[in-house]
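Asker: predicted model follows, preceded by the sequence.
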Amino acid sequence: MSRRALTLLLAGFLVLAFGVAGAFRPVPYVVLSPGPTENTLGEVEKKPVISISGRQTYPTSGALSLVTVAYQGGPAAQIDLLTALRGWIDPDVAVVPQETIFAPDRDPKEVEEENTVEMTNSQDSATAAALNELKIPYSMVVTVVSTEKGKPADGKLLKGDELTTIDGKDAKDVDVVSSTVKAHKPGEEVVFGVLRGGQKIEVPLRPIAGPKGQPQVGVLMQTKYKFPFDVDINVGDVGGPSAGLMFSLGILDKLTPGQLTGGKKIAGTGTIEPTGEVGPIGGIQQKMIGAKKAGATVFLTPADNCGEAVQAAPEGLRLVRADTLHAAVQALDALRTGAGAVPACPS
C-alpha cells in the first residue's frame, strides 16, 4: 500500500473514531416525549386514582384522563449526541436545552422535591376548585415542607409548622407569605407566627439576598386544605401541577349524579387554581400525542396553550378551550347533550 493510501486510510479511521466518540459525548439537552396517560375515573396499580370517603359518590363512565410528558436527560444523567439527534428527527418528541427544564443555579434534587410539592398542591387545589364549584365550604392553612441548609429558616422553622401570621397579618396562603418576605430588604426582620405542637410561637427571621437579589429565608411551603371529607388522589410517580384540571373534573364527576363524559374518552391538561381558573402548561404537543394514543377524541386545552395546540394537534383529536373549571364542565355538558356551544381553540 502506498504512503498516500495509508495516510488517507488512517485519516478516515481517525475521523470515524472521533465521530463515534463524539456521538456518545454528553450534551446539555433534554428529550421530551409522550408520558403515561391515566384515567382519573379509573385505577393505577389496582387502586382508584380518586378515592372519596365521608361523602356520597355516584357511578361514572368513560374517561377523564390526565396526560404527562416523560423526559430523558438532565444534569445528573445527560443524554448523548446520538440520542439528541434521534429526538430531532422524531416528530413525536422535542429536544430542548437543559436549562429550560433545570435552571443552572438549581439543585436537581431540589427541583424534584418542588415537583412533588407542586403535584400535592395541584391535588389540593383541584379538590378546592371542585368544592368551590359545588359550593361546599372548607378551610386552609400554610405549612412548612422543608428549609434550606444554611439559610435563615434552617433550624428555626420546622417541617409541619403551621404558619398563622406573617408580620402580624393573616398568612392565608403561600403567596401572602412570599410577597411579605419579598417586601423586606435583606437583613430586615420579618416575624412568622407559628402553630407548633398546639402552641403558638413567634419566629423572627432576617432574610438574606438570593441569587437575583430578592430577599429569602429558605423555606419551602405549601397550602394545606381542611376539607369536610377525605379526597385521596393516587397517580404513582407523576410530578408537577399540570393535571389539576383533570383532577377537579374527576372529583366533580364522582360527587354529582349523572356522567360528565357521556361515555366518551376525554383527555386534557391545565393547572388549576382553587377559584377554578385554568392555567397554561408545557409540553402540549407531547401531551396531545399521548392523549390520541390512549384513544381520546376530545382534548381540554388551556386558553393560553390554544395557539400552539392548534398547530400540532393530531388528526381526529378535537380541541376544546378550557378557561375555567366551570367553563370546562359546561363544555362537557354541551358535548354530551348536543345542546349549547362548545368553545374551540381558535385556528
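Answerer: On my side now, so go ahead. As the structure is a prediction and not an experimental result, all values here were calculated from the model.

Asker: C-alpha from now on. contacts and neighbour counts both.
Answerer: OK.

Asker: now do Ala291 against Gly155, distance only.
Answerer: Using CA to CA, to the nearest Å, one gets 45 Å for the distance from Ala291 to Gly155.

Asker: okay, one more to line up with it:
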Amino acid sequence: MNAALTVRPSTESASVTDTRPQTLPPPPPSGGAPLTHVETTGEAADRVGLTVGSSRHRLWTFPLVAVSFLVLACIAVFAVLPSDWVAEEYNARVDEMQPAPYARVPASAQPVTDRIAVGQIDDVAPQYPPEGDFYFVTITEPSQSILSWLVGRNDPAIQFLTEEAKYGFQTPQQRRTFALEQMRTSEQVAQFVALQRLGYDVELVLGDVLIQDMVCLVPSEDGLECLEWSPSDEVLDPGDRILEVDGEPIDGVEDLSRLLEGLEPGDTVPMLIERPGDGEIEVDVELTSSPEEPDRTIVGFYPFDTRRVELPFELDIDTGTIGGPSAGLAFTLTLIDELSEGELTGGGRVAVTGTIELDGSVGAIGGLRQKASAVAQTGVDLFIVPASQSDEDIEAARESGGDDLTIVPVATLDEALEVLAEYGGDPIPAVAG
C-alpha cells in the first residue's frame, strides 16, 4: 500500500547558505528558578515537530505493512482458486443451482476483408476492393477464478456458465470438431448465397459424412433423457467421420444410403471411421430401423451438414481456428461488397453477426451481449444482428454495448442490405433476370 505524499510549495528560494536568523529561547530568570515553559519557534520548532511526528508514524508503519501483505496474499489466492467455489448458475433441466467454473466473455471484432482471398476472375467478373469493412465478432468461454468472479459478477457482458451450459453432453474434443465444421459450412453457404445474389451460377454439393448425434430409439416421457439408443451407439460417437462402408469409400450421405440398400435391421456392416484424437478405426456397426419409418434401415445417427459450394473461380475465406456458424451473414455481405460496384458500408465500418441460410434468412446466434461489448470496444458504432434473437437478448446487448452503439435487427439478407443503404451504403446492382 503506497502512502500519498503532499508537497507544499514554498515562497522562499533555496540556496546553499541559510540566511534566516536563529531564534533562541530567552535566558532563565535570575535566582535559578526552574524553567516551566519554553516556546520554540522557527527551525527549532520544525525539528521538534519532525521528531515527535516521525515517532508516531513509525507506530503505524507495521500494521499498515501487515495489512498490505495480507491484501496482496488474498488477491494471489483468489486469482488461483476456481470460481465454482463461490459461483453458481441455475440449470433449468434439473431445476437446481450448479457450480459455474466458466464464463462467456467478449473476445474481439475483426475485419472480414483481411481473411478473404479471391483468385483471378477478370475473365468472369471484375473485383471492387472496398474501402470500408465488415467486422465479424467472436466470444470465448474460459475458466474463471474467484477473483474474476468478484470483478465480473455484475458486468452485463459476462455470463458465468455451468459445465453443462458450456459443453452440453459433448466432450470438449467433440464440441471443438463441431464448431470448426459449423464455421466451414457457414463459409460455404455464405459463398453460395452471395454469389447467387450477384447472378453467378453456383451449386452446393454434399460433403463428408460426419456424425452429429446418435439416434434415440426410446426417449423418456418428458423428452429430457434417452432410455434406449440405436445399437450403433456402442461403436460410433458424435464427431466420427465415416470414410468407408464394407470396404467402399463414400463421398456423402447419398453414397451411404446406396450402400445400405438391401440390408435389414440387425445386420452388421464393417466401417472405417476417423475419430478425433484416435485417427482411423475399423468398427462393426449393427443396423436398426428408423423410429419415424420402421420399414427403413438406418445406421442410427444424424449427419452434420457438410455441404460444399462449387464456384466458377477460386475463393477462400481463412477462418483459422475460429469455430461456429455466426459469421455467415458477415461473410455474405463482405463477398457481395468485394464483387460488386459501390460501397455497402458507405466506406465505414459495420459489425455483423448472424447465421446465413440458403434462402437468405438470418438465424440467431449465442453470446450476443458479449459480442455487443466487443464491438463497442473496437469503436464501431453500427451492429447488425439477427431479428430472431429474443427481446431479452437484444436488450442485454444494448446495455452491454452502451449508448454509442446502434444495434439493428434484421431477418434476411435483403433487410441487411436495406439497413446498410439507410446508413449511407450503396445499393448493389440489380441482377438481370
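Answerer: All right, it came through fine. Note that this is a predicted model, so its numbers are computed, not measured.

Asker: returning to that earlier point: which of Ala291 and Gly155 of structure 1 has more neighbours?
Answerer: Here Ala291 of structure 1 and Gly155 are compared on neighbour count by other CA atoms under 10 Å; more neighbours surround Ala291, at 29 against 12.

Asker: mind checking the SS state of the equivalent of that one over in structure 2?
Answerer: Alignment note: Ala291 of structure 1 maps to Val375 in structure 2; criterion TM-score structural alignment. Under the three-state scheme (DSSP: H, G, I helix; E, B strand; the rest coil), the conformation of Val375 of structure 2 reads as helix.

Asker: surely Glu118 of structure 1 meets Ala243?
Answerer: No - applying CA atoms under 8 Å as the test, Glu118 of structure 1 and Ala243 come out as separate, 10.4 Å apart.

Asker: which one of these two has more residues nearby?
Answerer: Shown here are Glu118 of structure 1 and Ala243; by other CA under 10 Å, Ala243 has more neighbours (25 against 17).

Asker: my read: the more buried one touches Ala267, true?
Answerer: No - in this structure, Ala243 of structure 1 sits apart from Ala267 without contact. The criterion is CA under 8 Å, and the distance is 10.3 Å.

Asker: the stretch 151-300 of structure 2: helices as residue ranges?
Answerer: Taking DSSP state H, counting those that start in this stretch to define them, one finds helices in the stretch 151-300 of structure 2 at 163-167, 172-197, 253-259.

Asker: and those helices, which is most packed in?
Answerer: The highest mean neighbour count among the helices of the stretch 151-300 of structure 2, using mean count of other CA atoms under 10 Å, belongs to helix 172-197: a mean of 21.

Asker: whereabouts in structure 1 does that helix align?
Answerer: Equivalent residues of helix 172-197 of structure 2 are located at 108-133 in structure 1, counting by TM-score structural alignment.

Asker: same check on stretch 319-335 of structure 2?
Answerer: Mapping stretch 319-335 of structure 2 onto structure 1 (TM-score structural alignment) gives residues 235-251.

Asker: what helix or strand is the closest residue to the match of Ala291 of structure 1 other than its chain neighbours located in?
Answerer: Once its chain neighbours are removed from consideration, Val375 of structure 2 has its nearest residue in Ala109; the separation is 5.7 Å (CA to CA, 6 or more residues apart in numbering). In this assignment (DSSP states H and E), Ala109 of structure 2 forms part of strand 102-111.

Asker: helices and strands around the helix or strand that that strand is followed by, which ones?
Answerer: Once strand 102-111 of structure 2 ends, the next helix or strand along the chain (criterion: DSSP H and E) is strand 116-118. Packing partners of strand 116-118 of structure 2 (3 or more CA pairs under 8 Å, 6 or more residues apart in numbering; DSSP states H and E): strand 315-317.

Asker: immediately after the strand it packs on, which helix or strand?
Answerer: Sequence-wise, the next helix or strand beyond strand 315-317 of structure 2 is helix 328-338, with elements assigned using DSSP H and E.

Asker: neighbouring contacts of that following helix?
Answerer: 112-113, 127-130, 133-136, 186-187, 189-191, 193-195, 198, 343-344, 351-356, 362, 413, 428 (CA atoms under 8 Å, 6 or more residues apart in numbering).

Asker: repeat that for stretch 218-229 of structure 1.
Answerer: Looking at stretch 218-229 of structure 1 with CA under 8 Å, 6+ apart, the contacting residues turn out to be 52-55, 117, 121, 124, 128, 137-149, 151-154, 157, 173-174.

Asker: all strands for the stretch 151-300 of structure 1, in order.
Answerer: For the stretch 151-300 of structure 1, applying DSSP state E, counting those that start in this stretch gives strands covering 162-166, 169-170, 190-196, 199-205, 208-209, 215-216, 219-226, 230-233, 265-268, 271-272, 278-279, 298-302.
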